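Asks: Structure for this input, please:
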Amino acid sequence: MHVEQLEIFVETIQLGSFAAVAEKRRLNATSVSRSVQNLEKQLGIKLLQRSTRKLTLTEAGEIYFQQVQPILQRLNQAQQQAQDIKQTLQGTLRVTTPIGFAESQLVPLIPKFRKQHPELKLELLITDECLDLLQQKIDVGIRIGNIEEDNWVAKPLLELCFIACASVEFLHNHRIEQPQDLQTVPCIGLIPHPNAQHWCFKKTQTDTLLEEIWVNQELLATHEQAAKQLCLAGQGVALLPHWLVEQEIHDGKLQEVLSDYQGFYQQSEAKIWITYPNREYVPAKSRAFINFLEQEFR
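Replies: This next block holds a predicted model:
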């Protein structure tokens, strides 16, 4: 039997279907199904119960899966350690990152990283979905908010701060001198944040917390990028992460309002994290990328 057959079998259990494995490996589902069937023939046992709705492990399949999975992990680790002896990093580095952070912060840094490691292939999985690092074979993840997975290592990368901002055109027509003014001017809300229609402010110098402000949200968006574009179009004031709008503020396309105050959402995420699977051995390619991020955002 081939190692690839074992990998396909394990991935089928982890991902739940032949179609998901086929999509990941860029094969057709028939080839994936045939690979598992060939493995069953070689073993002389049935590993999977197949139905139109789902795949389930047989009793023998469960035992086999529990034994094979750690063997494959140790094999991958051995291969990685052997490759790390080389002076140049090679192979593929898989990184997952939220959409907004990727566009405004990470992607502009990629050319610099690739110049340092030209033989290393890079796969960017840009999504706001919290992908499973182990199942998806992801080397490094960037996540916003609380990290609850026990099998992840998490290192803080950035404190998450918010900036209330609007376009220059919008501010020509609206006066905003104190947080209470946001109750009467058009505002752009972010649906995913807790208590999205309540914005909190505290004095920057005194750190005095003010009451939550029920802002006049005339527009709501599920994504921060959309809220930023609406803000640039002069549609209202938005409370957005600093890393998402700092360039636009620097270029004069957006202007910070209420600069004497710090705005935030109640119970909002406090940090941006670098995450990676909790393993005995961290590959050199992962360490290089983590060190690069820490250096760039120091």
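Asks: use CA for all of it now, contacts and neighbours both
Replies: Noted.
Asks: what residues does the helix or strand containing Leu75 touch?
Replies: Leu75 is part of helix 59-83, with elements assigned from DSSP states H and E. For helix 59-83, contacts defined as CA atoms under 8 Å, 6 or more residues apart in numbering pick out 6-7, 10, 45-48, 89-90, 281, 283.
Asks: Narrow these to those that are buried.
Replies: Burial by neighbour count, judged by 16 or more other CA atoms under 10 Å, picks out 6, 10, 46-48, 89-90, 283 from the contacts of helix 59-83.
Asks: can you map out the strands along the stretch 151-298 of the chain?
Replies: 152-159, 162-167, 187-190, 198-203, 213-214, 217-221, 237-241, 254-256, 261-264, 271-277 (DSSP state E, counting those that start in this stretch).
Asks: What is the host helix or strand of Glu23 packed up against?
Replies: Assigned by DSSP H and E, Glu23 belongs to helix 18-25. Other elements packing on helix 18-25 under the criterion 3 or more CA pairs under 8 Å, 6 or more residues apart in numbering; DSSP states H and E are helix 3-15, helix 29-43.
Asks: next up, for comparison:
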Amino acid sequence: MDKLNAMSVFVRVVERGSFSAVAREMHTSQPTISKMLQALERELGGKLIARSTRKLSLTDEGQRYYEQCRHILAAVDAAEHNFQSGRETIAGPLRIGSSVSFGRLQIAPRLPAFLRRYPGIQVDLQLSDQNQDLVSEGLDVTLRIGALNDSGLIARHIGTTHRMTVAAPHYLAQHGEPRTPEDLRGHNCLQFNLLTSQNVWVYNHGAHRHEVRIKGNAQSNNSEAIRELVLGGLGVALSPVWLFSEDLKAGRVTALLRDYTAQPLPINAVSPANRRQSARVKAFVDYMSQALETAPELQAIK
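Replies: Got it, this is the predicted structure:
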């Protein structure tokens, strides 16, 4: 039995929570994966996984062995990487995560050029407006906007999402235009509810900081849904410049409070702490960092 390979399969089964998912990853069958783990259990002399019809759960011994296997595999991976540094081929599968709107509008349009540069990579772009668990989802890297709460991740800052306050002209014709952040209290403010401070909008004006608690009759966990509500004349939104840049040029929305700077949000490329960043992950992160640095829609509105 290839002990190291069996340990790797065991770790992936724990991370994915499914024999079948790991079998698909390895282009083999579920019974083959099951037999490998049974052989490992016989070698160890005890059960690693308590199998049930609903889910997989680790035995106490299995949990300890899983943690030890992660460290061992990470050490082996690091040793190989140090030996092969500079010679690693930029090829193979790359599983990328992102929010729906950012992935559709900022990542997907840039993938053709990226794949022309690296034709040996096969991209799997997974979009979700919930914070994806990198390990259980099998993601190599995910792009996240906003403050990071999980300190157990490897993060690289690759850009900034500048934000602007917007409303449709027909909304403003009916309700008037706010001149200061405090005026927003009298407006119907549309909330993007995945931010921790969804109902507090923060602005800076010189040395002064304005924190305004807003309220409104609609919210969503999807940026493009907020955009549709704004275009429909429902209210005011504090949203990424990249979401409304074309609407602003076309006059479909008006930028408000231009003398005030809305608090920007960082864009981070995040990877699991226990998984070495491959050459293809580094290539993608470098590519996106360069692309976002020069993208007009990622710049602050003057």
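Asks: circling back: dump the strands of the stretch 151-298 of the first structure to CSV, plus distance to Gly61 of the first structure and mean neighbour count.
Replies: Converted to CSV, those look like this (distance: least, CA to CA, whole Å; neighbours: other CA atoms under 10 Å):
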stretch, distance to Gly61 of the first structure, mean neighbour count
strand 152-159, 27, 17
strand 162-167, 50, 24
strand 187-190, 46, 25
strand 198-203, 52, 20
strand 213-214, 56, 16
strand 217-221, 46, 17
strand 237-241, 47, 26
strand 254-256, 58, 23
strand 261-264, 50, 22
strand 271-277, 26, 21
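Asks: Would you mind putting those strands into JSON lines with distance to Gln247 of the first structure alongside?
Replies: Below are those laid out as JSON lines (distance: least, CA to CA, whole Å):
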{"stretch": "strand 152-159", "distance to Gln247 of the first structure": "17"}
{"stretch": "strand 162-167", "distance to Gln247 of the first structure": "12"}
{"stretch": "strand 187-190", "distance to Gln247 of the first structure": "19"}
{"stretch": "strand 198-203", "distance to Gln247 of the first structure": "23"}
{"stretch": "strand 213-214", "distance to Gln247 of the first structure": "27"}
{"stretch": "strand 217-221", "distance to Gln247 of the first structure": "21"}
{"stretch": "strand 237-241", "distance to Gln247 of the first structure": "12"}
{"stretch": "strand 254-256", "distance to Gln247 of the first structure": "9"}
{"stretch": "strand 261-264", "distance to Gln247 of the first structure": "19"}
{"stretch": "strand 271-277", "distance to Gln247 of the first structure": "18"}
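Asks: closest one to Ser33 of the first structure among these?
Replies: Closest to Ser33 of the first structure of the strands of the stretch 151-298 of the first structure, according to CA to CA: strand 271-277, at 28.4 Å.
Asks: Check which helices and strands that closest one is in contact with.
Replies: If you count contacts as 3+ CA pairs under 8 Å, 6+ apart, strand 271-277 of the first structure packs onto strand 140-144, strand 152-159.
Asks: and of those, who's closest to Lys54 of the first structure?
Replies: That would be, of these and by CA to CA, strand 152-159, which comes in at 28.2 Å.
Asks: re the thing from before, please identify which of the strands of the stretch 151-298 of the first structure is closest to Arg298 of the first structure.
Replies: The nearest among those, by CA to CA, is strand 152-159 at 8.1 Å.
Asks: Can you tell me what sits against that closest one?
Replies: Counting by CA under 8 Å, 6+ apart, strand 152-159 of the first structure makes contact with 133, 147, 270-278, 293-294, 297, all of which sit outside it.
Asks: mean shift between it and the second structure?
Replies: Aligned to the second structure and superposed, strand 152-159 of the first structure gives a mean residue distance of 2.3 Å (mean CA distance after the TM-score superposition for the first structure).
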